[in-house]
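# Pasting the sequence and the predicted model now:
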Amino acid sequence: MMKFKIHYPFVIAAGISLFLPLKLRAQLLNGKDLTMGSSINTSGKTLQDASRIGRTSGAKAPEFQELYDYEVSAKNLVSATFPYQMLLHKAYVIMLAEQKIINHKEAKDILNGLLKVDKLAIANPSLQVYLPYEAQLIKEIGNVGGKMHIGRSRNDLDNTTNRLFLRDQLLEVIESVINLRKAIQAKALDHLQTVMVIYTHRKEAQPGTLAHYLTAIDESLAKNLERYLQLYERIDQCPLGSGASGGTSWALNRYRVADLLGFNQLVVNTIEGVAGWDHIAEFASDNAIFMSDLSRLASEIQLWSTDEYNSVELNNSYAGISSMMPQKKNPDALERTRKAASITIGQLMSVLTSLNSIEYQHSGVRVMLEPKALDALLAATHTMTGVVSTLQVNKETMLRYARENFSTMTDLADLLVRNTNLDFRDAHEVIASVVGQAITEKKTADQITLKMIQTAAKKRLGHELTISEKQLQAALDPVQSVAHKTGPGMPAISPVMEMISTGQKDVVTKALWLEKQKVHLNRKNIELMELVKEYCQ
């Protein structure tokens, strides 16, 4: 995937502040926090080094460290969106000049003044709020600085800035989900024949494979990804020019400023431009749905990793220790992922509660998507990608459980129906009786005998059933059970391979879409940079 990197001081000098897609966040200068001016990871690295003792003495995975860093970051919505505000001002001033609302010299003076104030605001975060920022601009270049705000309000300014921020954040989320799906698909290909128990109600249900389970997760993630792509169309709309809500008599070119900022279309209605926040609720909702799915995966892996299941082993780089108990290897990455899901769901509740209490007009009551919730999601997604990629699977243990714990009993009931013309309900009751006897006698499923079945059949039906020992053993074998389930979406190798192939094609399509958006935004930002340089000469 293409990576775009521009040194920050050069960007400021050109009048464009760290505009690059997927990188335009609060961390502006080589991982520096905008509000603190110090490396976010400095304290995290110290904590990491101190905690890597005991059974997890190896290095912590960088993406796992993200799950710690976001909690202590000083980043807030103002600092996270300020780079976009800097970008917006420059595009708006150029549009005003092109529309002859201000002259070329005024535009030049304002743009040069913006470059100065940008640097001051990075050093002094109190200037990142608009009115202090504008006051500083007027202080630097005189009253001409006040012309920058012709025809606009903080209402449409803030909503546009927020959309720019959310647009880049959404692209980061989409990229992270694509990478997670790639990891899941790769792991599935490695485990097409890894037979395991499929559970319902946390009780053994039927035999399946790990690949079959992982393709279920991938199918769920595909729906999440589709929702995010649809959301992008609704976020990629420019409300600038809406004014306070009723527009303006100034001859603004809303389409031009939208194009300069890389937007694909307008939020047409000016009231909707400042009062419409459904895209925020939709983003929060999509995040909550996605993180709920991710949390369920983390929860399942955590369950499988217990000593009682012993079906998977978490890589040490995603685990933690106990400060007291030497034997402990805690599934910290999984638990922190589930915690991140709770934060994301809580953010949705905050957004919906605030929107529910506002009339259809601009209001400060609204709750925006906070950087911390978005960073939690990204950290969790990056972490789970690493967890899945490095997960050690105990195939023999999984197969043993499938042989021993009655997951093949439906196959056994089906055998009775096929071979003896028995109705399924009677077959179900006969096998249920056999299971009850086996449990009482402390036998595992693979120890069920023909005699046990005939005894149960005679008691239920009044006669024995005609089945052979070979047929019984075939029905009890989870490997054969899986191999016989060849219908669409079932666990045999052929349908699972088809699902993996479908998922891989979808990921390629989505990755191409993502690259197209990144290239488009990068190109628009470069074009804007060149315009600013021309005006500033």
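Sure thing, it's come through. Residues are numbered from 1 along each chain as shown.
# going forward, measure contacts and count neighbours with C-alpha atoms only.
Noted.
# Residue 394: what's it in contact with?
Shown in contact with residue 394 (C-alpha atoms under 8 Å, 6 or more residues apart in numbering): 310, 311, 312, 313.
# quick one, strands of this structure?
195-200, 203-209, 237-238, 265-266, 312-313, 392-393 (DSSP state E).
# Can I get the ones you listed in a markdown table including distance to residue 49 and mean neighbour count?
Shown next, in a markdown table, are these (distance: least, C-alpha to C-alpha, whole Å; neighbours: other C-alpha atoms under 10 Å):
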| stretch | distance to residue 49 | mean neighbour count |
| --- | --- | --- |
| strand 195-200 | 37 | 20 |
| strand 203-209 | 38 | 21 |
| strand 237-238 | 45 | 24 |
| strand 265-266 | 48 | 18 |
| strand 312-313 | 23 | 20 |
| strand 392-393 | 24 | 16 |
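# Does residue 388 touch residue 185 like I think?
No: counting by C-alpha atoms under 8 Å, residue 388 stays clear of residue 185, with 9.9 Å between them.
# Looking at these two, which has the bigger crowd around it?
residue 185 (25 against 22; other C-alpha atoms under 10 Å).
# circling back to that earlier point, so which of the contacts of residue 394 is the closest to residue 132?
residue 313 (53.9 Å; C-alpha to C-alpha).
# Spell out the residue ranges of the helices in the stretch 401-537 of the chain.
For the stretch 401-537 of the chain, applying DSSP state H, counting those that start in this stretch gives helices covering 409-420, 424-440, 450-461, 469-476, 478-483, 493-536.
# just the stretch 151-300 of the chain next, same as before
154-190, 210-235, 254-260, 270-275, 278-304.
# Could you identify which of the ones you listed is most buried?
helix 270-275 (a mean of 23; mean count of other C-alpha atoms under 10 Å).
# Identify all contacting residues around that helix.
Here helix 270-275 has contacts from 155-156, 159, 238-247, 267, 360-363, using C-alpha under 8 Å, 6+ apart.
# so how far is it off the chain centroid?
29 Å (C-alpha atoms, centre = their mean, to the nearest Å).
# Also stretch 349-357?
On C-alpha atoms, centre = their mean, the centre of stretch 349-357 falls 22 Å from the chain's centre.
# buried set for it?
Within stretch 349-357, the residues that qualify as buried are 349, 350, 351, 352, 354, 355, counting by 16 or more other C-alpha atoms under 10 Å.
# structure B:
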Amino acid sequence: MTEKKTWSQRFESALNPAIARFNASIAFDIELIDHDLTGSIAHAQMLGHTGIIPHTEVEQLVAGLEKIRQEYHQGEFNPGIEAEDIHFAVEHRLVEIVGDVGKKLHTARSRNDQVGTDTRLYLREQIQQIRQQLKDLQTVLLDIAENNLETLIPGYTHLQRAQPLSLAHHLLAYFHMSQRDWERLGDVSRRVNISPLGSGALAGTTFPIDRHYTAKLLEFDDVYANSLDGVSDRDFAIEFLCAASLIMVHLSRLSEEIILWASEEFGFVTLKDSCATGSSIMPQKKNPDVPELVRGKTGRVFGHLQAMLVIMKGLPLAYNKDLQEDKEGLFDGVNTVKSCLQAMTILLQEGLEFRPQRLAAAVAADFSNATDVADYLAARGVPFREAYNLVGKVVKTSIAAGKLLKDLTLSEWQQLHPAFAEDIYEAISPHQVVSARNSYGGTGFTQVRQAIIDARKQVST
């Protein structure tokens, strides 16, 4: 027979054991225990501050809650499914420690505003940690960029060779994606950091509580102005999963490029043993497991976002048990993003080695300098569209002849147009092609050098 719960005076019998298991959340919401204890301590202190309970009882409650924290971290407090959730587990243990005074902790509070407070405290902490991880990733990207300012890499559109780039410029694109992620999480954090504590079950409370006092103790920026909204709002969790999904998009895009770069067909990077695995039957292989796993785990976070949206889309006000389903996806989304950021940072820092000679050979063996031929003519008064069409013909005939543009003689160039001179060879060399793109935000070395300096300042703030 399952033990009767707090509400059992309304009921004549206990829950069916299978329903008790189905109803319980202790298996995953124990993640919130530290935050539940912190929130409960603040609530107890507020009850004393407002005179709802005596200060001597507040001291007993706080001491008991801190003892539970100590017991948990020492492995002595391990509530099972009979506790249903972490909130009841803590309250039950508190009564065991301090006696009937422990039953006063829930005065002027519902599990609805309690769990909402715990979840926000948890997510606020996790966002801070993820933002730091983003800074760590950015620092590694900048370190690699700084060492590869004049290393060239083919740039692609439609996965076709387009124009050569500074490798540093390519990596800085991911820096800026990560910067937006960092800023976006800061925006989300502001809406996470609003206290629902004191909203009660849905309508507030008859006790003379001070919600702003608990908000100050818990370092919330504000309190919910509407009790219904306070206990039923999960916008903050959806916003976080949106931001988390974009982090995963960016990590997955970088992963895809690394996977391509590590292939024999590209050969732009070598995978180091510390971040690669082998094949069970093909001894020659070295597999890019880290970026493949990051790419695969991305859909997992997307799924949690979709699930949260579906949970919320039809819920009437205020609290509904459906909201118990917000936690597993949120917790897993947090853990997935953190593990992927850590793995990608390690991979970039110690698991990859770029192959400058292979990269240099790649940018020297294609027609990605064709636009620069057109620009060369346009700078000498030839209308760009006319120059564009002329170069298109040159590329076509060169391919047919098995030549690259650099292989054409000066006489052949001048037969195409008299504006060509000896300096055409310098103009279409890969290094010059990259260097010449000196517009703000471009891949020119001067621009990229300044971009690295600016990025370093952003990371340090």
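Arrived safely, thanks for sending. Predicted model only: the values in this text are computed from it and were never measured.
# re earlier: got a quick PyMOL command for the buried subset of the contacts of helix 270-275 of structure 1?
In PyMOL syntax, the buried subset of the contacts of helix 270-275 of structure 1 is picked out as below (16+ other C-alpha under 10 Å):
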select buried, resi 155+156+159+238+239+240+241+242+243+244+245+247+267+362
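# hmm, back to that, kindly reformat the contacts of residue 394 of structure 1 as CSV containing distance to residue 227 of structure 1.
Formatted as CSV, the contacts of residue 394 of structure 1 follow (distance: C-alpha to C-alpha, whole Å):
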residue, distance to residue 227 of structure 1
310, 35
311, 33
312, 31
313, 32
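# Between those residues, which sits nearest residue 471 of structure 1?
Looking across these and measuring by C-alpha to C-alpha, the closest to residue 471 of structure 1 is residue 311, at 29.1 Å.
# matching residues in structure 1 for the strand or helix carrying residue 21 of structure 2?
Assignment of secondary structure by DSSP states H and E places residue 21 of structure 2 within helix 17-23. Aligned by TM-score structural alignment, helix 17-23 of structure 2 falls on no residue of structure 1.
# now swap in stretch 296-305 of structure 2 and tell me
Going by TM-score structural alignment: stretch 296-305 of structure 2 matches residues 339-348.
# Contacts for that stretch, please.
For stretch 339-348 of structure 1, using C-alpha under 8 Å, 6+ apart, the contacting residues are 281, 284-285, 287-288, 291-292, 294-295, 369-370, 373-374, 376-377, 380.
# and if you look at stretch 485-500 of structure 1?
With C-alpha under 8 Å, 6+ apart, stretch 485-500 of structure 1 has contacts from 185, 188-189, 192-193, 208-209, 211-212, 215, 482-484.
# For the corresponding residue of structure 1 for residue 388 of structure 2, give me its contacts.
Per TM-score structural alignment, the equivalent position to residue 388 of structure 2 in structure 1 is residue 428. Contact analysis of residue 428 of structure 1 by C-alpha under 8 Å, 6+ apart lists 410, 413.
# Likewise for residue 95 of structure 1?
So residue 95 of structure 1 contacts 252, 253, 256, 257 (C-alpha under 8 Å, 6+ apart).
# Ok, residue 154 of structure 1 next?
So residue 154 of structure 1 contacts 130, 243, 244 (C-alpha under 8 Å, 6+ apart).
# Please pull up the equivalent of the second one in structure 2.
Just to be clear, that refers to residue 243 of structure 1. By TM-score structural alignment, residue 243 of structure 1 lines up with residue 200.
# Confirm for me that that match is in contact with residue 115.
No: look at residue 200 of structure 2 against residue 115 with C-alpha under 8 Å: they stay out of range, at 10.9 Å.
# Leaving out sequence neighbours, find the closest residue to residue 371 of structure 2.
Closest residue in space to residue 371 of structure 2, ignoring its immediate chain neighbours: residue 388 at 7.5 Å, by C-alpha to C-alpha, 6 or more residues apart in numbering.
# Relative to residue 399 of structure 2, how far out is that neighbour?
Remark: distance between residue 388 of structure 2 and residue 399 of structure 2 (C-alpha to C-alpha, to the nearest Å) = 17 Å.
# can you check residue 37 of structure 2 too?
Relative to residue 399 of structure 2, and taking C-alpha to C-alpha, residue 37 of structure 2 is found at 72 Å.
# Please identify which of the two sits among more neighbours.
residue 37 (22 against 14).
# Give the aligned equivalent of that one in structure 1.
Using TM-score structural alignment, residue 37 of structure 2 lines up with residue 86 in structure 1.
# Would you check that its match makes contact with residue 116?
No: in this structure residue 86 of structure 1 lies outside contact range of residue 116 using C-alpha under 8 Å: 11.2 Å.
# Look up how far residue 62 of structure 2 lies from the nearest residue to residue 195 of structure 2 once chain neighbours are set aside.
Leaving aside its sequence neighbours, residue 195 of structure 2 sits nearest to residue 223 (C-alpha to C-alpha, 6+ apart; 4.4 Å). For residue 223 of structure 2, the distance to residue 62 of structure 2 (C-alpha to C-alpha) stands at 23 Å.
# Please apply the same query to residue 190 of structure 2.
Counting by C-alpha to C-alpha, the gap from residue 190 of structure 2 to residue 62 of structure 2 is 28 Å.
# what do you get for residue 347 of structure 2?
Distance from residue 347 of structure 2 to residue 62 of structure 2, by C-alpha to C-alpha: 45 Å.
# Now check structure 1 for the residue matching residue 220 of structure 2.
Per TM-score structural alignment, residue 220 of structure 2 is aligned with residue 263.
# no, scratch that, I was asking about residue 118 of structure 2
Residue 118 of structure 2 maps onto residue 161 in structure 1, by TM-score structural alignment.
# what residues are up against its match?
So residue 161 of structure 1 contacts 81, 82, 84, 85, 88 (C-alpha under 8 Å, 6+ apart).
# Out of these, who's the most crowded?
Neighbour-wise, these (other C-alpha under 10 Å) top out at residue 82, 27 neighbours.
# which non-adjacent residue is nearest that residue?
That would be residue 128: by C-alpha to C-alpha, 6+ apart, it lies 6.0 Å from residue 82 of structure 1.
# correct me, but the one you found touches residue 121?
Yes: counting by C-alpha under 8 Å, residue 121 is a contact partner of residue 128 of structure 1 at 5.6 Å.
# neighbour count winner among the two?
residue 128 (24 against 20).
# Residue 11 of structure 1 versus that one, what's the distance?
18 Å.
# And for residue 487 of structure 1?
Distance from residue 487 of structure 1 to residue 11 of structure 1, by C-alpha to C-alpha: 56 Å.
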